[in-house]
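Participant: what follows is a predicted protein model with its sequence.
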Amino acid sequence: MSGEQDWNKKSVRILSRKEGNTKCADCGEPDPQWASYTLGVFVCVTCCGIHRNLPEISKVKSLTMAKWEEDQIQFLDSHGNNAAKAKYEAHVPVYYYRPTYADCHVLREQWIRAKYERQQFMKKEGSDGLPGGVKEGILFKRGRDNGQYLARKFVLTEMDGTLKYFIKPDAKEPKAVIKIDSINATFQPEKMKHSNGLQITYVKDNRARNVFVYHNDGQEIVSWFNAIRAAQFHYMKVAFPTANDKEILSRLPQNFLKEGYMEKTGPKPTDTFKKRWFTLDHRRLMYFKDPLDAFAKGEVFLGSIENGYQVTTELVPNSYSNVWNYGISISTPERTYLFTCESEHEWESWLSVFKKVISIPMTVREYAVEAQFKHRS
């Protein structure tokens, strides 16, 4: 019996190295160590945990520690990740966000439930935009001054390209009207201390603002996230008719390039260093006093090298006004900004992402944003 089991385990391992099976079927993490013998897919340990919560649909086993039966191996052999993708992801809308292993739990869980439990993508939708053109519902929004989360009605409208929220469900006038093309939306469970926390960052009068919302139902908050992407995709298809889908997708909501604390000093030699929370979104480097602030205290536009932007390292001796001495200097055509990082690791990480951004040529749209920054200053 042990010899048969050894052979079965070896057979499973061979199957895990077949094309398509070397990465998790759901998030793409390399070298998955688990498999669902009812769906016929190979998954990572995190996605495996989500599959365990779908016992009527997916039954999982370890590739190395479990006992594998002959019929289970045959099922895996006749299915596999590529076959499952062709079946369960046949009609994923082009705007829909496919999470990776770097994404938060709610995105990964709802992606797996959408595929296998709700079988959401086995039939083709009629539109490439927001289904029905409008999404309306209640989300809990963080108050700008008191930090309390209160129920607010939100309305997303594809036709006029806006996201509105209202203080009361029966209110006739919205508290805010947000243009859909200026929105970035990112899940922030750690920062917001809520597993379904979503940060909506938008630009008004060329200044960044944040709205923090959540919904207790994971399916609902992910639905809002993808509805925003759908409305943006439709808007950009109309606004930029010559752009291809890949170009448009690169402008849809995505994770910030980097966030974290740095110290910053002002333009005068006498200005002191102050600790700030920094967020880099595309070419917009925003800084806040607190990570959950609604308004940025200031912003820096990061253009490209060919347009006179430079990033260099600086050694900043500790003084009465700065705690950290791992320095970074960002030079723009207008002025030079000096920042310091707490550790060598953070310093290297910020340097890497800054240099990557300025190495990329600017788009026509980014030239327009740069002009607005110059006009503002």
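Facilitator: Arrived safely, thanks for sending. Residues are numbered from 1 along each chain as shown.
Participant: C-alpha only now, for contacts and for neighbours.
Facilitator: Fine.
Participant: run a quick neighbour tally on E334.
Facilitator: For E334, the neighbour count with other CA atoms under 10 Å is 9.
Participant: on the three-state scheme, it is what?
Facilitator: Classification of E334 using DSSP: H, G, I helix; E, B strand; the rest coil returns coil.
Participant: any idea how far it is from T363?
Facilitator: E334 sits 20 Å away from T363, going by CA to CA, to the nearest Å.
Participant: what of Q232?
Facilitator: Distance, Q232 to T363, using CA to CA: 18 Å.
Participant: what sits against the closest residue to S62 other than its chain neighbours?
Facilitator: Leaving aside its chain neighbours, S62 sits nearest to W34 (4.5 Å; criterion: CA to CA, 6 or more residues apart in numbering). Taking CA atoms under 8 Å, 6 or more residues apart in numbering, we find W34 in contact with F42, V43, C44, V45, C48, V60, K61, S62, L63.
Participant: the last one against D31, yeah?
Facilitator: What that stands for is L63. No. If you go by CA atoms under 8 Å, L63 and D31 don't touch, sitting 10.8 Å apart.
Participant: ok, these two, which is more surrounded?
Facilitator: Set side by side, L63 and D31 show more neighbours around L63, with 21 against 15, by other CA under 10 Å.
Participant: what residues are up against the more buried one?
Facilitator: K9, V12, R13, Q33, W34, A35.
Participant: hmm, 10 Å instead?
Facilitator: Contact analysis of L63 by CA atoms under 10 Å, 6 or more residues apart in numbering lists 8-13, 16, 32-36, 42.
Participant: same question for L54.
Facilitator: Residues in contact with L54 (CA under 10 Å, 6+ apart) are V60, I112, R113, Y116, E117.
Participant: okay if I get the residues you listed as CSV plus neighbour count and secondary structure?
Facilitator: As requested, these are arranged in CSV below (neighbours: other CA atoms under 10 Å; DSSP: H, G, I helix; E, B strand; the rest coil):
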residue, neighbour count, secondary structure
V60, 22, strand
I112, 22, helix
R113, 18, helix
Y116, 20, helix
E117, 14, helix
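Participant: structure B:
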Amino acid sequence: MAAKNHRTGMALKEVWRREENAICADCGKPDPDWASYTLGVFICLDCSRIHCNIPSVSQVKSLRMDHWDEAQVQFLAQHGNAVAKATYEAHVPIYYYHPVHTDCQLLREQWIQAKYQRKEFVEPGKQLPFSNGLKEGILWKRGRDNGQYFPRRFLLSEREGCLKYYTKQDAKEPKIVIKIDTINATFQPEKIGHPNGLQITYLKDNKTRNIFLYHEDGKEIVDWFNAIRAVLFHYLKVAFPVASDNELTSRLTRNFLKEGYMEKTGPRQKEPFKKRWFTLDHRRLMYFKDPLDAFAKGEVFVGSGENGYSVKQGLPVGVQGTFTWPFVITIVTPDRDYLFTCETERDRQEWVAAFSRVTEQPMTPQEYAVEAYFKLKP
């Protein structure tokens, strides 16, 4: 018996060491140490917890701590992550968002359920609730002034190239019409205070506007998210016909590079530093009085190093400031220096790293146009 268990253990390690099984089958996290012995996939601890919620489909065990019998190991050997991907992800639409391990629980949960439980991507040409270019329904939207959430009717149309919302279900005219090419969508459960919280950001007159939404049904809000990506993808296909699908999918929704509180001072650098919530959305650094404000109080354009932008720790020479938080960052631009302070050294290092990632990237023609707008602002 001991010899048999030893052979089974060695066979398990051999399958586990295959290159295809080196990352989680669902979120891509390295070194997964759990597996589903009914699906034959190697997964991380966080994804294994989601699998536990669909026991009729997936049964999981720890690769390190649990006992595996010979039949289960043979099943893993015959399957594995590559076979599962070819089966359960065979027909994932090009625009559909594949969550990674740093994404919120909801996105990973719905991805796993869509693959294994609902089997949405197994058959070609399957009609999916986010794939027909038109989506309509009720979402809970945060009021701009009072902070309360109200049910609002939303309509997303590929034909019209826009997202609309109506203050009343029977209203004929929308409150706002948002052009699809200005939209970004990102899940913000912690900021919104709801596990299904979605933030819609769009540009109007080159200024950023935020809308905060949720739906009680997690699948429904993720369907809205992927519907926005689908409509935007088809818009970009028409606008940029020679671009590859990979280029276009990289231009769909994006997570913010960094968010959090910092203190800032004004352009004369003599005013007291004020605490603000900052969002770095690629080259736009926006600051708000409150994280859930609809409009930014101001925006700073962060260009590339080759165009005179840089980030430094500490104050510029000869500048003295009155601030509460001691960890100073200076953003150098061709026009002026922006001074910020962080509460901790860790915060400062994270912000510096985020700014550095932006300044190290060359600017696109579209970004030069945005930079010109910022320079023309009063």
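Facilitator: Looks like it arrived, so ask away. All of these numbers come straight from a predicted model, not from anything done at the bench.
Participant: where does the TM-score land?
Facilitator: Laid over one another, the chains give 0.96 as their TM-score (TM-score structural alignment, normalised by the length of structure 1), with 377 aligned residues with a CA RMSD of 2.0 Å.
Participant: tell me which residue of structure 2 lines up with the residue nearest to S62 of structure 1.
Facilitator: The equivalent of W34 of structure 1 in structure 2 is W34 (alignment by TM-score structural alignment).
Participant: confirm E271 of structure 2 sits in a helix?
Facilitator: No. Assigned with three-state DSSP, E271 of structure 2 falls outside any helix and is coil.
Participant: measure it to K191 of structure 2 for me?
Facilitator: As judged by CA to CA, E271 of structure 2 and K191 of structure 2 stand 29 Å apart.
Participant: how about V302 of structure 2?
Facilitator: Distance from V302 of structure 2 to K191 of structure 2, by CA to CA: 24 Å.
Participant: so for these two, which residue has more residues nearby?
Facilitator: Taking neighbours as other CA under 10 Å, V302 of structure 2 and K191 compare with V302 leading, 26 against 14.
Participant: apart from its chain neighbours, what residue comes closest to the more buried one?
Facilitator: Nearest non-adjacent residue to V302 of structure 2, counting by CA to CA, 6+ apart: R283, 4.8 Å away.
Participant: I'd like to know how many residues surround the one you found.
Facilitator: Neighbours around R283 of structure 2, by other CA under 10 Å: 20.
Participant: which residues does it contact?
Facilitator: Residues in contact with R283 of structure 2 (CA under 10 Å, 6+ apart) are 257, 299-304, 355, 358-359, 363, 367, 370-371.
Participant: check which residues of the helix or strand A231 of structure 1 falls within are buried.
Facilitator: Assigning secondary structure by DSSP states H and E places A231 of structure 1 in helix 218-239. By 16 or more other CA atoms under 10 Å, the buried positions in helix 218-239 of structure 1 come out as 218-237.
Participant: over to stretch 140-150 of structure 2?
Facilitator: W140, K141, R142.
Participant: and the residue nearest to the last one when sequence neighbours are not counted, how close does it get to F212 of structure 2?
Facilitator: Meaning R142 of structure 2. The spatially closest residue to R142 of structure 2, leaving aside those adjacent along the chain, is Y149, at 4.2 Å (CA to CA, 6+ apart). According to CA to CA, Y149 of structure 2 and F212 of structure 2 sit 9 Å apart.
Participant: again with C47 of structure 2
Facilitator: 27 Å.
Participant: look at these two and report which has more neighbours.
Facilitator: Each of C47 of structure 2 and F212 has its neighbours counted (other CA under 10 Å); F212 has more, 26 against 23.
Participant: how about the more buried one, what does it touch?
Facilitator: F212 of structure 2 makes contact with 139-144, 147, 149, 185-188, 191-192, 197-201, 292-294, according to CA under 10 Å, 6+ apart.
Participant: isn't there a strand covering it?
Facilitator: Yes. Per three-state DSSP, F212 of structure 2 lies within a strand segment.
Participant: now do the SS call for the residue nearest to it when sequence neighbours are not counted.
Facilitator: With sequence-adjacent residues excluded and distances taken as CA to CA, 6+ apart, F212 of structure 2 is closest to Q199, at 4.7 Å. Secondary structure for Q199 of structure 2, judged by three-state DSSP, is strand.
Participant: around Q199 of structure 2, how many other residues sit close by?
Facilitator: For Q199 of structure 2, the count of nearby residues is 21 (other CA under 10 Å).
Participant: now it: how far from T344 of structure 2?
Facilitator: For Q199 of structure 2, the distance to T344 of structure 2 equals 27 Å [CA to CA].
Participant: in the stretch 51-200 of structure 2, which spans are helices?
Facilitator: Assigned by DSSP state H, counting those that start in this stretch, the helices in the stretch 51-200 of structure 2 fall at 70-78, 81-88, 105-112, 189-192.
Participant: residues in structure 1 aligned with the first one?
Facilitator: Following TM-score structural alignment, the partner segment of helix 70-78 of structure 2 in structure 1 covers residues 70-78.
Participant: show me where the stretch 51-200 of structure 2 has strands.
Facilitator: For the stretch 51-200 of structure 2, applying DSSP state E, counting those that start in this stretch gives strands covering 60-62, 134-142, 149-157, 162-166, 176-179, 184-187, 198-204.
Participant: dump those strands into JSON lines; add distance to H91 of structure 2 as well.
Facilitator: Formatted as JSON lines, the strands of the stretch 51-200 of structure 2 follow (distance: least, CA to CA, whole Å):
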{"stretch": "strand 60-62", "distance to H91 of structure 2": "25"}
{"stretch": "strand 134-142", "distance to H91 of structure 2": "20"}
{"stretch": "strand 149-157", "distance to H91 of structure 2": "23"}
{"stretch": "strand 162-166", "distance to H91 of structure 2": "26"}
{"stretch": "strand 176-179", "distance to H91 of structure 2": "29"}
{"stretch": "strand 184-187", "distance to H91 of structure 2": "23"}
{"stretch": "strand 198-204", "distance to H91 of structure 2": "26"}
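Participant: just name the most buried of those strands.
Facilitator: Stretch with highest mean neighbour count among the strands of the stretch 51-200 of structure 2: strand 184-187 (a mean of 22; mean count of other CA atoms under 10 Å).
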